[in-house]
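Peer 1: build me a model from this:
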Amino acid sequence: MSRTARLFQLMQALRSGPSPRTSEQLAQDLGVSARTIHRDIDALRGLGAVIDGEAGFGFTLIEDATLPPLGFTDDELEALVLGLREVQVIGDPALSDAASAALRKLQGRLPQRQSHRLSHAVLAATRFNRPPAPTIDVAVLRQATWDERAIEFSYTDAKGDATQRRVNPLSIVYMDRSNVLLGWCHLRQDFRVFRLDRIQDMSVTDQSFRPNRVPMLREVLAQIRAARDAQERDEDA
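Peer 2: As a prediction, the model looks like this:
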């Protein structure tokens, strides 16, 4: 294998695998020594790649605009188009606009054949019955979730009862009939699901729950899976 081909494969391995990846894992994937991986990491950095980490801790690729664009297979391109078009349909205004911009950027950077394929993709996404529109600025909610800052809002449940909530936002989930927030509710002292169309007067507080969002999200998703599995077992019994 030529060095150029090996560097390309190393970039692909850093892009596609879980991060961080140790030199031993990368060496096994590429069939070379760990010492060769260290030299190739230095070479990629010299070419403009932003690669975080060091020997003993693993490496994480941070994409750099100076690197050539990642090529896509035709099926990968179809998947991207379908996903972005779905976001155009179901996302909040800021997210929908971002999906449109991403499609335009893809079209401008793809080879001519694939650019034509993107323009005339055979896949599309539509919703005849869209979930109720959110009553808050979802872009602000997304940022609070990334920043791991608690939010406060008034919430009206299915019975019409209104309560004031302080919540650690963990994830926004786009479902068939509603878009919801998964979060830790300070009032209930438990994980709760909140429909975005029932949230009013949301504000972002100065209270940080960093770095707990990821482990808390894992926990609530595990609870949801366990409840779903239990329901399926009851239905099969």
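Peer 1: please make it C-alpha for all contacts and neighbour counts, starting now.
Peer 2: Fine.
Peer 1: what residue is smack in the middle of the protein?
Peer 2: The chain has Ser171 as the residue nearest its centroid, 9.9 Å off, counting by Cα atoms, centre = their mean.
Peer 1: and that one, how far is that from Thr145?
Peer 2: In this structure, Ser171 and Thr145 are 7 Å apart, going by Cα to Cα, to the nearest Å.
Peer 1: would you do the same for the sequence below? I want to compare the two.
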Amino acid sequence: MSRRADRLFQIVQILRSRKQVTAEQLAERLAVSTRTIYRDITDLSLSGVPVVGEAGQGYHLLPGYHLPPLMLTAPEVEAMVAAIRLVQTWSGAAMAEAASRAEEKLLNVLTPERRAVAERSRILSPDFNKYPQVKAHFDAIHAAIGALEVLKLCYQDAQGKASVRHVHPLGLTFWGEVWVVVAWCEARNDYRSFRLDRCQEVVPTGRHFTEVAGRSLDDFVQRQRARGIAAGQ
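Peer 2: All right, here's what the predicted structure looks like:
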């Protein structure tokens, strides 16, 4: 795929992912001039891509337009393979299985050239089963996040002190070899982060919570940014 053809494809992908985007935003994203973007938009329109432009508002695609979803560049293919392999190694059994199915689908729909890129990738993620308890707890926590279900955590901190917490699981974050669940702790009435490898037991309670302002993952991230503190440390 030529550089220009790749850029045209990227423009369509960006338009598909946003309701509205300006020529200036496209130019900045693709590191070209706005004049180049104007020419590209014109060429896309002439080729049948339903790009609609509004003065002062930017561009958008008419609903219903689709491109083959896996016209990926070689670096994008290898990035996908690397991500899949990391998930297979470090997540829970259910997500690892889903990643394996996704890898099969990816290989089946790639062009022969791109499939060869995927199959010869040297990015590896060997599984030494260093944290078996993480695999045991990951799926339960991930499911509870999606279901907004309160969890009972039997937890042991870095000093070996044990405690039992009822938490509202908000998100999972990966720090190298360590998975951390970000949660709202009922006992502390505040955010807390818990390493999965220190969870002795994870028990769904059947109770549910509502993610509200002041107790949401977005608010937690904003607080951490303001403090300049990395989650889980």
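Peer 1: list the helices and strands the helix or strand the residue nearest to the centre of structure 1 falls within packs on?
Peer 2: Per DSSP states H and E, Ser171 of structure 1 falls inside strand 162-174. In this structure, strand 162-174 of structure 1 makes packing contacts with helix 138-147, strand 149-156, strand 179-185, helix 213-236, judged by 3 or more Cα pairs under 8 Å, 6 or more residues apart in numbering; DSSP states H and E.
Peer 1: can you give the distance of stretch 221-228 of structure 2 from its chain's centre?
Peer 2: In terms of Cα atoms, centre = their mean, to the nearest Å, the gap separating the centre of stretch 221-228 of structure 2 from the centre of its chain is 20 Å.
Peer 1: quick check: buried residues in that stretch?
Peer 2: Using 16 or more other Cα atoms under 10 Å as the burial criterion, none of the residues of stretch 221-228 of structure 2 qualify.
Peer 1: coming back round to it: could you find the closest non-adjacent residue to the residue nearest to the centre of structure 1?
Peer 2: Leaving aside its sequence neighbours, Ser171 of structure 1 sits nearest to Leu182 (Cα to Cα, 6 or more residues apart in numbering; 5.2 Å).
Peer 1: next, count neighbours for the one you found.
Peer 2: The local packing count at Leu182 of structure 1 equals 20, with neighbours defined by other Cα atoms under 10 Å.
Peer 1: mind telling me what it corresponds to in structure 2?
Peer 2: Matched across to structure 2, Leu182 of structure 1 falls on Val182, judged by TM-score structural alignment.
Peer 1: that match contacts Val167, correct?
Peer 2: No. Applying Cα atoms under 8 Å as the test, Val182 of structure 2 and Val167 come out as separate, 9.3 Å apart.
Peer 1: trace the residue nearest to the centre of structure 1 over to structure 2, please.
Peer 2: For Ser171 of structure 1, the aligned position in structure 2 is Gly171, judged by TM-score structural alignment.
Peer 1: so its match makes contact with Trp184?
Peer 2: No. In this structure Gly171 of structure 2 lies outside contact range of Trp184 using Cα under 8 Å: 10.3 Å.
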